[in-house]
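Enquirer: Need a 3D model of the following:
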Amino acid sequence: MPHLPTHKVLLKLAKSAAKKIDLNTPSNLSKIDFEKIDENLTPNMRALRLTMSIADQLFSMGVAASDVVHSALAITNTYCKRPVHIDISYTLLTISQDRGINKEPLTMIRTITTRTTNYQTIQSLQELAKMIRSRQITLFDAEKQLKKILESSKSYSRWMVYLSDGGIGAGISILYTGSIPIIVLSFLIGFLTSWILDKLDRIGVPSFFIQVIAAAGVTVIAAVLTNFINNYEALDIISYINPTLIAISGIVLLVAGMMIVGALQDAIDEYYLTATARILKVIMKTGGIVLGVTIGLYIAKKMNTNFATTPDGLALTSITYQYIGAAITAACFALGNHSRLTGIILSGVVGVAGYYCSIIFINNGMEAIPASGIAACAVGLSSTVISRIWRIPSVATISAGIIPLVPGITLYNGLMQVVQNSPGTALFDQGMGTLLRAFMIAITIAAGASFGNIIGRPMRRKLIKLHNKLPSLSNLSIHKQNKS
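Expert: All right, here's what the predicted structure looks like:
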């Protein structure tokens, strides 16, 4: 065999291999050993992917944009050599890294889809971020921990969520009355409304139409109840039932009081695109409620039934019942968002404390707007301080604590007055004033909660340092045994 140059031998072998395997034939593609890119990511890229996943989960479950960015930057500062830029614009999460003049920049974009809020998952993710920031966990272990958190996420059953929403309806009723029949009916209406919302959401109905259908259904139920009361006035138990309060107990689950507070929170933190999108969502959802109530009132009119669908004529009950209602509302809100038992109890306590602060200042001559802001500041401060001690996310107790303060019903009242009256009339102007009042209350609550959170963080760090310096109970017992 004649001697051939090395390059000719290699060329001949390549041609022979090409004859055996036709790369254009689909059946032969499986024979090629393709490189699995995902299994060979650089540590830098893995860190960015980890950051993206944690930020996506937190923001989609309602955590404020500033807190999400703060947690995400803590991760990248730990694992990445080059600085990272993170941007959130409501439905889009962007992570970008400039790797110098010799390498292409890296940019990751993910569309954010709203998830059901789960405070237990939020707590686990925030604890993981804190471990990364304090350099207590490697990148590989952090990835395993994230996978474990997402795969073993704990949540309550749908029926428990329905019950918690029924509890919110009952808690709102207790603010206005101590009548057992009304409280029970409010609970049932809240339960039914939550069930309707969940069923419509699961079949993919847009949120605007969900609001319309649910609000119309609640109004029609209240109309039927009113008609029943008018026909059976002789029954003693019927005479205690207020259809207006029954309707409000269902509508309160639809109002976007917390959403407008969250939107203004993002505006205060200078995430203006996110804040604008959330405010528009508040307008659309509240507009859906107004349209649904209007349709329900039209059906009620055809039934020769008239009743008020706004709580303007309702008066608050005794202060004791108000505190009970505030505690039930806050605790049930935490339960509906899958908080642990400790978080549920603390949310009820913080809710009562915040409501107590607002009542104290209002009774001493302060207007509701600044009183709500001061109460929200107290809620934000106390929630931030106790969050690390009791191992619950501060967002859980802050959100639940300000629930009795949020102006959801005020916002709904204003829109109803604007829709039902012509421009230029006194009631129309009153409705515009009510809307402005709701907006101002929401601003002060958002500002108060944010400021309380800011001043609470250094206090929390000092308390943790003091706690770490104190001798543990086990050390004290050992010391006593040695002395004896």
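Enquirer: Please make it C-alpha for all contacts and neighbour counts, starting now.
Expert: OK.
Enquirer: Find the nearest non-adjacent residue to the residue most central in space within the chain, please.
Expert: With distances taken as C-alpha atoms, centre = their mean, G62 lies nearest the centre of the chain, 3.5 Å away. Leaving aside its chain neighbours, G62 sits nearest to T117 (6.6 Å; criterion: C-alpha to C-alpha, 6 or more residues apart in numbering).
Enquirer: Next, the structure of the following sequence, for comparison with the previous one:
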Amino acid sequence: MASPEPRDVRAVTSAMDLALRIGELLLSSGAGASDVSAAMGNVAYACGLRGTSADVTFTELTMTQQGAPDEVPVVLLRQVRYREVDYGDLTLVDHLIRDLVDQRIDQAEATSRLNRIISTGHDRPRWSVSVALGCMGAGVAMVLGGDALVVVLAALTAGAVDQLQRHLNRRRLPAFYQQVAGGLLATLVAVAVVATPADVSPSQVISTGIIVMLAGVNFLGAIQDALTGYPLTAGARLLEAFLATAGVVAGVSGGLQVADLLGVQLGPVNPGYFSLADLPATVVGGAIAAAAYAFSAYSPVRALLPVAVLSGAAVGVYAVAAERGFTTAWATAVAALLLGLFAYPVSARVRVPALVVIAACITPLLPGLTIYRGLTLLGSDPSLALLAMATAAAIAIALSSGVFLGEYLAQPIRREAHRLESRLANPRLVGPHAGRALRGVRRRKRERSR
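Expert: All right, here's what the predicted structure looks like:
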């Protein structure tokens, strides 16, 4: 009996390195651990590797390959470095994975394309991101019932905070301290406005000024990881979100101390204060906030209008449900179910990953202000703080579970309807559902060659 041919370790490590680099970009862009693991497995399978397994944590990716029981396993590790979220790059990588799985490109071309994606800069100037975040702040202020002055202040504060944090990031200051500085700046803006004859609520100015720092996809990714069996990564994402919010709380507290030193009487400050505007303003504000966030995250321009329409509809559903007596969590769940149900076909229509659409559309619904309120009240009223934190947890779970339930229901809308039973796996916000598409391509090739 002939001994098996030795495997080419260099070819194996080359394919595994490609999968790890793709996984690193997906994870740093906010993709869930299950999506990252599945994408890495699909890439390895498409490159001809068998017997691979991928493990994902918040800061490290591990991939193992052992083709036979008597082979020595090959293990590669990759640290996940922080990089600015770029949904344009995420979209290009998503297309790369699909092309590789469908055998439209080979491993060499996939590696070359990935190198170009990583080495190429952003497709829009950085100042436009600050402008977009200002528009996002204005949109959220509209949703929260701010008048014209509050909307303008929110826009200016959001842009100024982004520029400040960008400067501090260049100095390699940790993110926590960047959040402290942002919260301090937002509060000082409120202090300056209150010192003028303008008739504004300092609580509302502060709440709308810090909202940009509280938004993000950490909650979505954390709950997705918890629901799909990655509790370690879920806990790390939640801890990062709470630390970021704690930094804002510290910054706001420092700003209030400065107001006391200057003798500016702010009056009673209600942390996390907001009230929903009327329905038209809520819908328009939600649409503006979502589209602006998508633009600031370098999403393809073709996705901005669908994101605005879908987010405006979801925020409108949330507002109507809340008016009809739904609790905050149930109103959020209904809106999130709508998002998940329509994000799948919308993302396919505009050729972007579903994560790009969902992450932008949920921005007006995130429980950042509620978490901020809970952390702020810990020292003064623990019972109210506990209630606020429980409410924030309920909103986060309702938002994420509603989105993923919508994704489950939306999967058979397209061509997978005839294979519904086998396709109802964990919904993929990035990448194809499984590498079995590759086997279908090979089967069709064999049939044509007969």
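Enquirer: Mind checking the TM-score on these two?
Expert: The TM-score (TM-score structural alignment, normalised by the length of the second structure) is 0.86; 411 aligned residues with a C-alpha RMSD of 2.1 Å.
Enquirer: residue contacts, the aligned partner of the residue nearest to the centre of the first structure in the second structure?
Expert: Aligned counterpart of G62 of the first structure in the second structure: G30 (TM-score structural alignment). By C-alpha atoms under 8 Å, 6 or more residues apart in numbering, the contact list for G30 of the second structure reads V85, V217, N218, G221.
Enquirer: Go through these and flag the ones preserved in the first structure.
Expert: Among the contacts of G30 of the second structure, the ones still in contact in the first structure (both residues aligned by TM-score structural alignment, their matches' C-alpha atoms under 8 Å) are V85.
Enquirer: List only buried entries from the contacts of G30 of the second structure.
Expert: For the contacts of G30 of the second structure, a burial check counting by 16 or more other C-alpha atoms under 10 Å picks out V85, V217, N218, G221.
Enquirer: how about the first one, what's its partner in the first structure?
Expert: Put plainly, it is V85 of the second structure. So, by TM-score structural alignment, V85 of the second structure is matched to T117.
Enquirer: T94 of the first structure in helix, strand or coil?
Expert: strand (DSSP: H, G, I helix; E, B strand; the rest coil).
Enquirer: so what's it closest to, chain neighbours aside?
Expert: I109 (4.6 Å).
Enquirer: got the contact list for that neighbour?
Expert: I109 of the first structure sits in contact with L92, L93, T94, I95, where contact means C-alpha under 8 Å, 6+ apart.
Enquirer: now the match of V85 of the second structure: how far from H338 of the first structure?
Expert: 7 Å (C-alpha to C-alpha, to the nearest Å).
Enquirer: which residues sit in contact with the residue nearest to G62 of the first structure?
Expert: So T117 of the first structure contacts S60, M61, G62, N337, H338 (C-alpha under 8 Å, 6+ apart).
Enquirer: can you put the buried ones among the contacts of G30 of the second structure in JSON lines and add distance to R104 of the second structure and secondary structure?
Expert: Shown next, in JSON lines, are those (distance: C-alpha to C-alpha, whole Å; DSSP: H, G, I helix; E, B strand; the rest coil):
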{"residue": "V85", "distance to R104 of the second structure": "27", "secondary structure": "coil"}
{"residue": "V217", "distance to R104 of the second structure": "32", "secondary structure": "coil"}
{"residue": "N218", "distance to R104 of the second structure": "34", "secondary structure": "helix"}
{"residue": "G221", "distance to R104 of the second structure": "30", "secondary structure": "helix"}
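Enquirer: What sits closest to V9 of the second structure if chain neighbours are left out?
Expert: V74 (8.0 Å).
Enquirer: if we can go back for a sec, kindly provide the distance from the match of G62 of the first structure to R443 of the second structure.
Expert: The value you get for G30 of the second structure to R443 of the second structure, if C-alpha to C-alpha is used, is 35 Å.
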